[in-house]
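[1] okay, sequence plus prediction incoming.
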Amino acid sequence: MIGLIMFVSALILLLLGFPVAFVFGTVAVLFAALFPEIGLEVFSLLPFRIYGIMQNFTLMAVPLFIMMGLVLEKTKMAEELLESMGRLFGGIRGGLAVSIVVVGAILAAATGIVGASVVMMSLISLPIMIKHGYDSKLASGTIAASGTLGQIIPPSIVLIVLGDVMSVSVGDLFKAAVIPGLILVGLYIAYILTVAWLKPQSAPAIKSEKPGKEIVIDVFKSVIPPLLLIFAVLGSIFFGIASPTESAAVGVIGALLLSILNRSFSLEMLKYASLETVKLTSMIFMILIGATAFSLVFNEADGGDLVLEFFSEDIGDVWVFIFAAMAAIFILGFFVDFVEICFIVVPILVPIVEEFGIDPIWFAILIAMNLQASFLTPPFGFSLFYLKGAAGKLVKTGEIYKGVIPFIALQIIALVIIIVFPELVWVFVE
């Protein structure tokens, strides 16, 4: 029971707002010191674990993909893409919202940074949508949901972390996530078009003053650069030319070349991207080190064995375990970030997955789909904070919360589809 008390104690401290990395580390030290059967000598293994993290080739992709996204954030590529796509789809009811979903998917594959995508789309698209009579709930929900597509559409930081934690190929996870990501995009677009058909006043058509030929040329010019980068990064993985880490390095070089071609490159921009990469990477790895200390003590207290015994012997049903695991991750997503869930909850589930003989790649995709909802679920969904911060007085917080509820439901539907049809995960995986 010591392990379960540890887990609950850490969760309570997280809900109280204490820094994540220090919560895990502090709880681990306190429980090791308080219980002689564990003892502080358990931490003699910690330096070797940390050294293993430092040598982890897979995790090197994390700072590289972060830097790629930050460089692209400053190239103005996303702004041009949004404006041209908005003019292309704006002529149909709900077309502007559809264009945001399409751009969100392209940005997810090109950058994968949720905060940048949500803020940028909020600043550019939200005022236009509100001005042309879009329902504020539909507009805010579309932007928040589209900005979080980077959590499931590769290259995704979530998939890299899950690949490392679950000891599966990150390249295979990237391939496996393609169809689930497209299903989610399709569900978003279908919902928007349905709302526009049922309530035309909530998503009116917007006529463009530009001729159709010029709009198509603008779209072509704005879409080609990110698509080339996506092909360079994901294509090199899918065709077996490079590992995810190597393709991340290709992505950084590609993003820098695009910034030069777009005349947005500067030493100031490079300094900004480098410093922010160091900050974000340091945060993730500090959490990882704290989680490593926590897992050492948790396993020494037989917490993992207790959970394994409960599901494999006391319950013994694989579908009950899958339902319980998905429900627990979904509920935790209301209160804690995906990083903590990946580093603390997922390692507890891995032995049970092995015990039941569940395919780890399929299960990892289920977790990734589930974790995406954590960016939208009130009260602590990060996309909601990004959107409100960028929107200011354009929309109320209550409208944002109401707006994301249908998209959370769509994410649950997508998750159920992948559970019922697991073969969808294997379309691109050899």
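    That came through, no problem. Numbering: from 1, shown residues only.

[2] from now on I want contacts and neighbour counts done on CA atoms only, so please keep to that.
    Noted.

[3] wait, V165 sits on V345?
    No - applying CA atoms under 8 Å as the test, V165 and V345 come out as separate, 10.3 Å apart.

[4] which of the helices or strands spans V161?
    If you go by DSSP states H and E, V161 is part of helix 157-165.

[5] any residues touching that helix, and which ones?
    If you take CA atoms under 8 Å, 6 or more residues apart in numbering as the criterion, helix 157-165 is touched by 58-59, 61-62, 65, 112, 151-152, 169-170, 173-174, 338-339, 342-343, 346-347, 364-365, 368.

[6] can you give me the helices for the stretch 1-150 of the chain?
    Here the stretch 1-150 of the chain has its helices, by DSSP state H, counting those that start in this stretch, at 2-15, 20-34, 46-54, 61-73, 77-89, 95-110, 114-131, 136-147.

[7] to A255, which of these lies closest?
    helix 61-73 (5.8 Å; CA to CA).

[8] got the angle between the closest one and helix 114-131?
    Calculated by axes from the mean of the first three to the mean of the last three CA atoms, to 10 degrees, helix 61-73 forms an angle of 30 degrees with helix 114-131.

[9] what lies in contact with helix 61-73?
    By CA under 8 Å, 6+ apart, helix 61-73 touches 78, 110-113, 116, 155, 157, 160, 244-246, 248-249, 251-252, 255-256, 258-259, 269-270, 273-274, 276-278, 280-281.

[10] what is the end-to-end distance of stretch 36-44?
    Start-to-end span of stretch 36-44 (CA to CA, to the nearest Å) is 15 Å.

[11] show me what contacts F428?
    By CA under 8 Å, 6+ apart, the neighbours of F428 are K175, A176, V178.

[12] repeat that with 10 Å
    D172, L173, F174, K175, A176, A177, V178, I179, F238 (CA atoms under 10 Å, 6 or more residues apart in numbering).

[13] the strand or helix carrying Y272: what's the following helix or strand?
    In this structure, Y272 sits in helix 267-300 according to DSSP H and E. Next helix or strand after helix 267-300 toward the C-terminus (DSSP H and E): helix 303-309.

[14] here comes the other one, which I'd like you to weigh against the first:
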Amino acid sequence: MAEWMPLVLFVTVGLVLLLGYPVALSLGGTALLMALIGEWFGLFDHAFLEALPNRLYGIMTNETLIAVPLFVFMGVMLERSRVAEKLLDTMAMLFGPLRGGLGISVTLVGMLLAASTGIVGATVVTMGLLSLPTMLKRNYSPSLAAGTICASGTLGQIIPPSIVLVLLGDVLSSAYQQAQLDMGIWSPKTVSVGDLFIGALIPGLLLVAAYIAYLIAIAIIRPNWVPAIPAAERLHGGSGLWLQVVQVLLPPLLLIVAVLGSILYGLATPTEAAGVGAVGAMLLAAFQRQLNPGTLREVVRQTAMVTSMVFLIFIGAAIFSLVFRGFHGDDLVTGFLTGLPGGTVSAVALVMLVMFLLGFILDFIEITFVVVPIVGPVLLTMGLDPVWLGVMIAINLQTSFLTPPFGFSLFYLRGVAPPQLDTVQIYQGVAPFIAIQLLMLGALALFPELATWLPHAVYQD
């Protein structure tokens, strides 16, 4: 009976989540209830739960996690400064003469917003409100238009500064230290958020390039799906258009350089860079004449709500993790993964498959806080590069925003889409982009240097 308790705990939490109860309370409450039952029957090692106060204190005093509210504040402030609206208008005029130009514009704006905000919901909703009606009016394929907006909005999951990379950095750092203890060694080295930011740059940009290549291929194969904007409806080119491009692009690019550049050149930690980004977002909003007491009050309120949600889930996941270990679930997972035929390759493939399937029903935060602490130490003891593993997980988690039926990007777009766009068309539109992300995941598995080369090059310099 004892060996089945970890599986019973995991299945019970999954069922409670599917019933619609809050994630944080489901994780913590179900775990504590199962621990009580296990203690009653003598199946639970309560020594693990005695570590809970120290674990919770460590979460609340973790300086790395200060980056979460700062990056959320930056993203919400930029969303209120109408940066996305001006970027979409300008990029549409720039690429309008091309078939598929609107789609390429949406993808590039999604990339820029990802590098300056990192908030998927705000990006998808903004682009859905601004771009989707225009794309449908220009006779774009409804499914392609919906898929492009949803996929571009999720780029904030992989292109830094990304909140998921901040959370993954903290979780993987703990997993890395646990792996070292399991191997009987100790080292002060950890997996920093900056490592993941640098490692995710090349895969993120390649993903953007793959999205654009897909749109170009559609323009060649199905030109009627992605018509160009008629010349009579476009602004005239020349110096006026290029001046507008510079004026619109320069402020967010300066903010991106300030945040990422300070990390790449070692001038600031990710947490300090998040502070720079928050101040820069306020200055940008002031430059756009969108900064006022009402806006600041609303931005602070939304930041507090998102941050509270993340930390409450983090606390619930910490309780779940300790109870899982109290039932010796970590030994069960270790024995299973290390005993697979094919060794490390099979273990990584299975974990990635499980995370992909969980993405159909769970959000990336739950997967990060529940699954990664369980499988991370086991995979890292197999000798995997922690930065490569983190980027692999981040790209995999990105698909959780696109996979039906519970992909959050699909919900965001459905909420702002016109009635004539069916939910089935949204599902059809995201399918090719899910395939592209899986191909990117395969390429990263075959060529780990895509994630590891840049961090090594930066630190060698």
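    Yep, that arrived. All figures in this text were calculated on a predicted structure; none of them were measured in a lab.

[15] fetch the TM-score of the aligned pair.
    Overlay of the two chains. TM-score (TM-score structural alignment, normalised by the length of structure 1): 0.98; 430 aligned residues with a CA RMSD of 1.2 Å.

[16] how far off centre is the helix holding V161 of structure 1?
    Remark: helix 157-165 of structure 1 is offset 10 Å from the chain centroid, using CA atoms, centre = their mean, to the nearest Å.

[17] between that helix and helix 61-73, how big is the angle?
    170 degrees.

[18] which bit of structure 2 covers helix 157-165 of structure 1?
    Counting by TM-score structural alignment, helix 157-165 of structure 1 falls onto residues 163-171 of structure 2.

[19] that stretch vs structure 1, average distance?
    Taking mean CA distance after the TM-score superposition for structure 1, the mean distance separating stretch 163-171 of structure 2 from the aligned residues in structure 1 is 0.5 Å.

[20] dump the residue contacts of the most centrally placed residue in structure 2.
    Nearest to the centroid of the C-alpha atoms of structure 2, with distances taken as CA atoms, centre = their mean, sits Q157, at 2.4 Å. With contact set as CA under 10 Å, 6+ apart, Q157 of structure 2 has these partners: 114-115, 118-120, 163-165, 200, 204, 364, 394-399, 401.

[21] what residue of structure 2 matches up with G141 of structure 1?
    Under TM-score structural alignment, G141 of structure 1 pairs with G147 in structure 2.

[22] for that match, give its distance to M309 of structure 2.
    On the measure of CA to CA, G147 of structure 2 and M309 of structure 2 end up 28 Å apart.

[23] chain neighbours aside, what residue packs nearest to the alignment partner in structure 1 of G121 of structure 2?
    Alignment note (TM-score structural alignment): G121 of structure 2 maps to G115 of structure 1. Counting by CA to CA, 6 or more residues apart in numbering, Y386 is the residue found nearest to G115 of structure 1 once chain neighbours are left out, at 6.2 Å.

[24] which residue in structure 2 aligns with I260 of structure 1?
    With TM-score structural alignment as the criterion, I260 of structure 1 matches A286.

[25] what about T26 of structure 1, neighbour count?
    By the criterion of other CA atoms under 10 Å, T26 of structure 1 has 16 neighbours.

[26] my guess is it contacts I289. True?
    No - T26 of structure 1 lies out of contact with I289 (CA atoms under 10 Å); the separation is 11.8 Å.

[27] for the counterpart of I412 of structure 1 in structure 2, which non-adjacent residue is closest in space?
    Residue pairing (TM-score structural alignment): I412 of structure 1 is matched to L438 of structure 2. Spatial nearest neighbour of L438 of structure 2, chain neighbours left out: N396 (7.7 Å); criterion: CA to CA, 6+ apart.

[28] please identify the helix or strand for the one you found.
    helix 386-398.

[29] quick check: next helix or strand after that helix?
    Note on helix 386-398 of structure 2: by DSSP H and E, the next helix or strand toward the C-terminus is helix 408-416.

[30] which strands or helices does the helix or strand just after that next one pack on?
    Tracing the chain past helix 408-416 of structure 2, the next element assigned as helix or strand by DSSP H and E is helix 423-446. In terms of contacts (3 or more CA pairs under 10 Å, 6 or more residues apart in numbering; DSSP states H and E), helix 423-446 of structure 2 is packed against helix 142-153, helix 193-221, helix 344-358, helix 386-398, helix 408-416, helix 449-460.

[31] what's the mean distance for helix 423-446 of structure 2 versus structure 1?
    Mean deviation for helix 423-446 of structure 2: 0.5 Å (mean CA distance after the TM-score superposition for structure 1).

[32] and that helix, how far out from the chain middle?
    Using CA atoms, centre = their mean, the offset of helix 423-446 of structure 2 from its chain centre is 15 Å.

[33] how about stretch 280-297 of structure 1?
    With CA atoms, centre = their mean, you get 19 Å for stretch 280-297 of structure 1.

[34] which part of structure 2 matches it?
    Counting by TM-score structural alignment, stretch 280-297 of structure 1 sits on residues 306-323 of structure 2.
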